[in-house]
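**Q** next input, structure requested:
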Amino acid sequence: MSVPPEFSKKDSSSSLTSAHSDSASKVELHNNKNNILDRVTVFAKTFPRRLFQTIRRNKAYQLLALLLILLQVILVTRPDSITDTVGYYSASFSNPAVVEHKKDLLNVDVSKILRFKRWAKSPVSKNVQKQKFTSKLVTGFVNNIDITKQKLKRKNKKDHPQDSNVHEGYENLASCEDFAYTAPMEHADWSDILQDDLITARREMIKKGGLMAKEVQHESEKDWSEEKIIKEHFFRFGSSAVWLESEECFVMYTRVMYSFKGSKRDDHFSFLRGQTFDRDWNEIKGKRIPYNDMQIPNDIEQEIKLLDAALDQNQCDSLKNKDNEMFHKCQVEHTKNFLKNSKRKEEILSNYFITYPTNVNVPFDPSKNIHKGPQDPRVIVRKTNDMEDPIIVFNMYDEDEKKKRMFAFHPHRRVDPLIKLMIEGHPMRNDEKNWAPFLHEHTKESALSRGTLHFVYSLKPLEILKCSLNDGKCEVVFGADTLGLEKDNSYGEMRGGSQWIKLPDVLPTVKDKQIWVGFPKIHLSRSACRNHYYRPMLSVLVESNGVYNMDLEVPVLDFGLDVASWDMKGSYCDLLNVLNPNNIAYWDVVNQDPHTKKYEDYLAITMSESDIFSRVMVIRGVLDYILGAYKEKEIKDNFQVDEESPIILRKTLKCIADYASEQAKEYSESHPR
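**A** The predicted structure is shown next:
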């Protein structure tokens, strides 16, 4: 069909007009762009000169420029004012939050994240970093070796031609050398003895009254000085400390034992003593920390100010040179009211704050039997979005069952702070102790719930408990029967020591896994020192989809110490030689070499010697030591039970036991009486 001429002309004219209009618009737009570009170019060329001239003429601008330069320097070096969150996200483009495999942790670069760390909140002080450290080779044993890779590795070793048959039985093929892993670790030459004023602690107990006040004053002490009573009848050990970031201090809880017979092994009762310390382990006296479950009234600050004014010893000074009689009467009245107002102030504050140092208010009856009260305290901090809640775990004689049971105590809570822990559907021992606590990331948080704690109940075989902090009910969530392992893979000499903590949070997590590090203890009987030998261990605990295993275990970790003898007359190894791990106070990373991926990390642990005193020891290089095991050894990513699993566990257990016995023997021979 043809187009009519009139329509054809009209459309053609319209098209030409439209095309001309579009072309003109494009030219105009192009010219505008060129004009803008020219202006920007001129501005870019002249702005620095104009800015420099303005700064030269104006001192305020000079100061502003100087501040901007200083801010840039701070950001490049160590920006304390930047929050951890900002720092994390600014560096997270190159560093994953989750890695696929444990070995991937070897390739992580966190050096940028560390530049944004809030060092004011870190427990690692400058003094600690300046200490002299001694390096020592530390031997551990890995449990979860990949059998196939291990066989091939042995097959390819020229010095083991007899291992050419890769199908040979694992028990015959593998030796302790295959499981052993040796690498350096450093400990500070400085090690502080943690002190306390037990005279004040005893006075506080007597002042409070009740059964404790009566029991702590034995008739044999009637003519003794306070100093002699403390020296002869009080023993202090088992100090467990942990860092509270919100308060920027350590809280520490220590077992204080009272024995009117003067014997460490025949105590009448024990109580817990709480203290606070700064990051250099100087005690902070009078430290007040608010209870987590108490709402502080708005008017309490004003009431405290009024009481402080009433307690002011200088309030009578205005009368001193005006009226001697009135001045004297004022002083007498002030003295009469001082104790009353002081007591009133303490009563008010004690409702809302715990004040350190203090005798921890764990209720028990000290008047019956012996060995009463809390023993072997361990402390762990449960963090929620708005608070840090320390939890003390200890064993104590239970009046109802007439047996030792485990308890959890919340020192920073006023309401129902004490909880008895009971295992449901599982036989309990007469003396329950050495439960080592840890926090599981899948614990659900709730404003109405205190949450849960997990415990390593037994190490050989490995058994894990999960306990409610609301009612104290515990269940076995992992045990030997969980995987159908043989009962003969047991070793009672390994026991719970410190709490277990996760790898430093600057590291990414491993997909579907949780990794903890703890310091259990080994107790060898009749193998060294004539009777009993106690030493810290180091272990790496891994969980994946509900299955737990130990990837690495160091049988003996003594830091080269000459441990005090039981009678405190030397360091000889006789009868009992006791160095016990108590608590990990902190573990923090301060630096990383971005090229070698080596870390500068510090871990502080409190330990007790000979049940008489406690010390803090700082270790450097724990993180490199642990990660190095995954580099040097063919450790499987997951622990799977098969026909060879019991053989592996039995073999490594023998290696651990033999190595520990050899270390004990060497110490005994080098420290004769």
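**Q** use CA for all of it now, contacts and neighbours both
**A** Fine.
**Q** give the contact list for Gln493.
**A** I think there's a mix-up here, since residue 493 is Glu and not Gln. 522-524 (Cα atoms under 8 Å, 6 or more residues apart in numbering).
**Q** what about 6 Å?
**A** 522-523 (Cα atoms under 6 Å, 6 or more residues apart in numbering).
**Q** what distance do you get for it to Ile147?
**A** 27 Å (Cα to Cα, to the nearest Å).
**Q** next: Asp38.
**A** Going from Asp38 to Ile147 by Cα to Cα gives 72 Å.
**Q** could you do Cys249 as well?
**A** 47 Å.
**Q** Asp38 and Ile147: which has the busier surroundings?
**A** Taking neighbours as other Cα atoms under 10 Å, Asp38 and Ile147 compare with Ile147 leading, 18 against 12.
**Q** which one is that one nearest to, not counting chain neighbours?
**A** Using Cα to Cα, 6 or more residues apart in numbering and skipping the chain neighbours, the partner closest in space to Ile147 is Tyr170 (7.6 Å).
**Q** now do Phe407
**A** Lys420 (4.5 Å).
**Q** ok, the one you found touching Phe409?
**A** No - the pair Lys420 / Phe409 is not scored as a contact, 8.8 Å apart, by Cα atoms under 6 Å.
**Q** pick out whichever of these two has more residues nearby.
**A** Neighbour count, other Cα under 10 Å: between Lys420 and Phe409, Phe409 has more, with 22 against 17.
**Q** quick check: that one vs Ser498, distance?
**A** From Phe409 across to Ser498, the span is 17 Å (Cα to Cα).
**Q** and what of Gly286?
**A** Between Gly286 and Ser498 the computed distance is 28 Å (Cα to Cα).
**Q** for these two, indicate the residue with more neighbours.
**A** The neighbour comparison of Gly286 against Ser498 (other Cα under 10 Å) goes to Ser498, with 33 against 13.
**Q** to compare against the first, here's another:
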Amino acid sequence: MKGKALVKNRFFVGLFLLVVFLVVNSLILIKKENFNDLQFVDKIGLKGFLTFGKTSKDITKLPFPLSQSLVNSNLFHKFRFKSFKQYSKKDLTYDLSFDDKYCEEMVSDRELSISRDKLLPVDFEILQRNIYSNTFYKKLLEEAVHKHKSKIPIKKQWLRFGGSSVWLHDLQVHYMVSRLIFSPSGVPNKGIFSFLYVQIFDENWNELFQTLKVPEIVRIKQEGYTNDGFNDDVLLKTKLSSQNLQFPMILPIQFEYVLDSPYWGPEDPRIVKRNNPIFGFEEPVIVFNMKGIKLPNRVMYIYTPYSHDIKPLVKKDHSYASTEKNWTPFFSNQYLNADGKGTSKLNFLYSLKPLEVLTCDIDTAICEFVQKVEKDNINHFGSLRGGTQLESLPLNDILPENLRIKFPLGRQVYVGFARTHLNRCGCGESMYRPNLFLLIEDIDEGTGKSFFKIGEVSDFLDFDVQLPPWPKPELDDNGKLIETKLSVCDDKYRSVLIPNSIAYWDINSIKYKGINYPRDQFKQLSESVDSIDDVEFDDYLGVTLSAADSDVRIVHVKGLLNYIMNEPTLFDKKDVVQYDFLLKLSTDFNERCSEMASKEYCVAYGKANPPIISEEEKKKQEEEKQKQKDEKEKEEKEQKEKEQKEKDEKEQKEKEQKEKEQKEKEEKEKAKQEGSKDQGKEGHDESKGQSKDDSKDQVKEESKDKPENKDNQDSNHKNNPEN
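**A** All right, here's what the predicted structure looks like:
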């Protein structure tokens, strides 16, 4: 018996030692910086599970979000753009009206280093398996396929874009959520259903197909009323467990739908991360918009994947707009817990133009405005709209105190990429492009009230991305998809590049007096730095983008932190807003200038990318052109004939008028001549009568004189013998 017991004990001791040996060796391997020889579930799953719920004090030893091979590569090139600061003049008054000339005073030429964009595709076969493994999704898709009977390939009916990502230090992965659309027509803006698709990527931005062990928060609730009087489940207890998740995956979010209308399910996801205020580990928080049957409007929702908790966000004391979307999430240090590590409050830029800010409780989903503009139309939103989440500058515990940028007391600066939507501005039916902007929060230390303003906003940024055209599926007589060549500025479609997230932002190294100091030497460096003005940060930021609502891509930006450090207005105490009336002096001139510059970009882009015309379309256009030419020539001919006719008629009338006038003149002359003749005849007759009378008188006179003459003659004859 003793021998058997000894053997048994030795067996268990050996087994115990073997387990200890394996655990110790695993831990040793995990602590190594190079994890290439480990399986992913060990490399990330085990390490992540061992560390979640604990915050590492030495952040400098955590892996950098971007691999050193990418950092050290010739991946980056210079990228120039324009940016517009706040308008700040001494004579700034309430009634100051905008003038284009102010833009010249506010504009700055900026330069950053950016990488080439990298596409982040999906594996269609895995996607299909994931979507049909969910009973609810399988049922509604089968119904939709049966109803719509699409003739295009099934692969063309699935579209994925809007990828929003965060870097999870605990798990050492980029956690990305995208919008997945089922559209029988193949057109992105005519989708029937939307789903949320989650992928994970390593520091090289290669997708990982593995299982992760992640936290699971179990909330025990009972029906009741919240502190605000809302009828809702009351949280009794929160427990921490773990769960194994296979990536990629479809988030299990059920939704209402009606097959006869489109756009059901979660849309436009945005993601932020927080330290869980109870357990301390990093936790992704996802927000999206969704319409339903019970709620009359499309509203915003908040979802925490570690607890599977989903709620619609409610604006306290304010009605829903007809469509609630484009809320820009960000965390403010103002709402951090006493230990400074976690928060239960999430802020939103509700509107950028005009600037309005909400703060929402993550647990209750109740939101209150902390900055609100009174407007007649609650559905009014300007052309500058939400894009990525906002991120604070990466000046966290990784940097010693004396290496952090010093803003005025109570000031926080956030960075984000919005987007401007312009219609018919020179490129296609409409154009969407990102705009870099800075949001400034000034907190009144006495009242705790926050005042927000846009500190700077750029013109259109395209990150040198070669955009794909916006296609419209066309089928031939056999139901086969026709591949057509399109321009990114086709008149029928949109030209779209939308920013989705700031995937990460961190400092890789610091240059001081010509020497580069890596992350693990920051503390050593801080002891020798006299002035932060002599420090140059080697920081990297990743921005995810979607082009033509058909893909997801990543672009890396280098040097943004240095760019911000060189903006003097951010450090000017006189620029701090601590009263409501000062906000009226913080005009939106920079946003107006940005929109003007964006329109100039749009026109130039449209000229550089004219629509592509097919031979058939070209023939139609030529025929139409010839038709228009013929019609024009016909109109010109008719016009000439009309003009000639009018001219002839005019000349004829003039001729007739002249003839009439000539005739009248001749008649007058004739009449005049005849009148003169008659007058002459009468005068002749009178003269003749007078002559007769004179003759008669003469005869009479002669008759009287004849005897006397006869006597004289006789006398003369008598007296002259010759006679």
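**Q** TM-score of the superposed pair?
**A** Overlay of the two chains. TM-score (TM-score structural alignment, normalised by the length of the first structure): 0.65; 479 aligned residues with a Cα RMSD of 3.4 Å.
**Q** returning to what we had before: and the gap between the residue nearest to Phe407 of the first structure and Val542 of the first structure?
**A** For Lys420 of the first structure, the distance to Val542 of the first structure - Cα to Cα - is 27 Å.
**Q** next: Val393 of the first structure.
**A** Using Cα to Cα, one gets 22 Å for the distance from Val393 of the first structure to Val542 of the first structure.
**Q** looks to me like Pro269 of the second structure is in a helix.
**A** No - Pro269 of the second structure: not assigned to a helix; according to DSSP: H, G, I helix; E, B strand; the rest coil it is strand.
**Q** which residue in the first structure lines up with it?
**A** Using TM-score structural alignment, the partner of Pro269 of the second structure in the first structure is Pro377.
**Q** so how far is Phe394 of the first structure from its match?
**A** Distance from Pro377 of the first structure to Phe394 of the first structure, by Cα to Cα: 5 Å.
**Q** who has more neighbours, these two?
**A** With neighbours defined as other Cα under 10 Å, Pro377 of the first structure and Phe394 compare such that Pro377 has more, 27 against 24.
**Q** in what element of secondary structure is Tyr181 of the first structure found?
**A** Under the criterion of DSSP states H and E, Tyr181 of the first structure resides in strand 180-193.
**Q** what's that strand packed up against?
**A** On a contact count with 3 or more Cα pairs under 6 Å, 6 or more residues apart in numbering; DSSP states H and E, strand 180-193 of the first structure meets strand 133-142, strand 613-620.
**Q** which residue ranges of the stretch 501-650 of the first structure form helices?
**A** For the stretch 501-650 of the first structure, the helices defined by DSSP state H, counting those that start in this stretch occupy 622-632, 645-670.
**Q** what does the second structure give?
**A** For the second structure, applying DSSP state H gives helices covering 2-31, 40, 47-51, 68-71, 101-106, 124-132, 135-148, 522-526, 560-565, 580-585, 589-608, 615-719.
**Q** for Lys632 of the second structure, grab the count of nearby residues.
**A** Neighbours of Lys632 of the second structure using other Cα under 10 Å come to 12.
**Q** tell me how far it lies from Glu617 of the second structure.
**A** To Glu617 of the second structure, Lys632 of the second structure is 22 Å away according to Cα to Cα.
**Q** could you do Lys8 of the second structure as well?
**A** 87 Å.
**Q** just want the most central residue of the first structure.
**A** Tyr586 (4.3 Å; Cα atoms, centre = their mean).
**Q** hang on, that one packs against Ala604?
**A** Yes - the criterion here is Cα under 6 Å, and Tyr586 of the first structure meets it with Ala604 at 5.5 Å.
**Q** in the second structure, which strand is the longest?
**A** Selection of the longest strand in the second structure by residue count, based on DSSP state E, yields strand 494-512.
**Q** that strand aligns to what range in the first structure?
**A** So strand 494-512 of the second structure sits over residues 576-594 in the first structure, by TM-score structural alignment.
**Q** and that stretch, what's buried?
**A** For stretch 576-594 of the first structure, burial by neighbour count (16 or more other Cα atoms under 10 Å) applies to 576-592.
**Q** re earlier: which position in the second structure aligns with the residue nearest to Phe407 of the first structure?
**A** Residue pairing (TM-score structural alignment): Lys420 of the first structure is matched to Pro312 of the second structure.
**Q** I figured that match hits Asn297, correct?
**A** No - using Cα under 6 Å, Pro312 of the second structure makes no contact with Asn297, being 11.2 Å away.
**Q** the helices of the stretch 501-650 of the first structure: which one's closest to Met257 of the first structure?
**A** Closest approach to Met257 of the first structure among those is made by helix 645-670 (28.3 Å; Cα to Cα).
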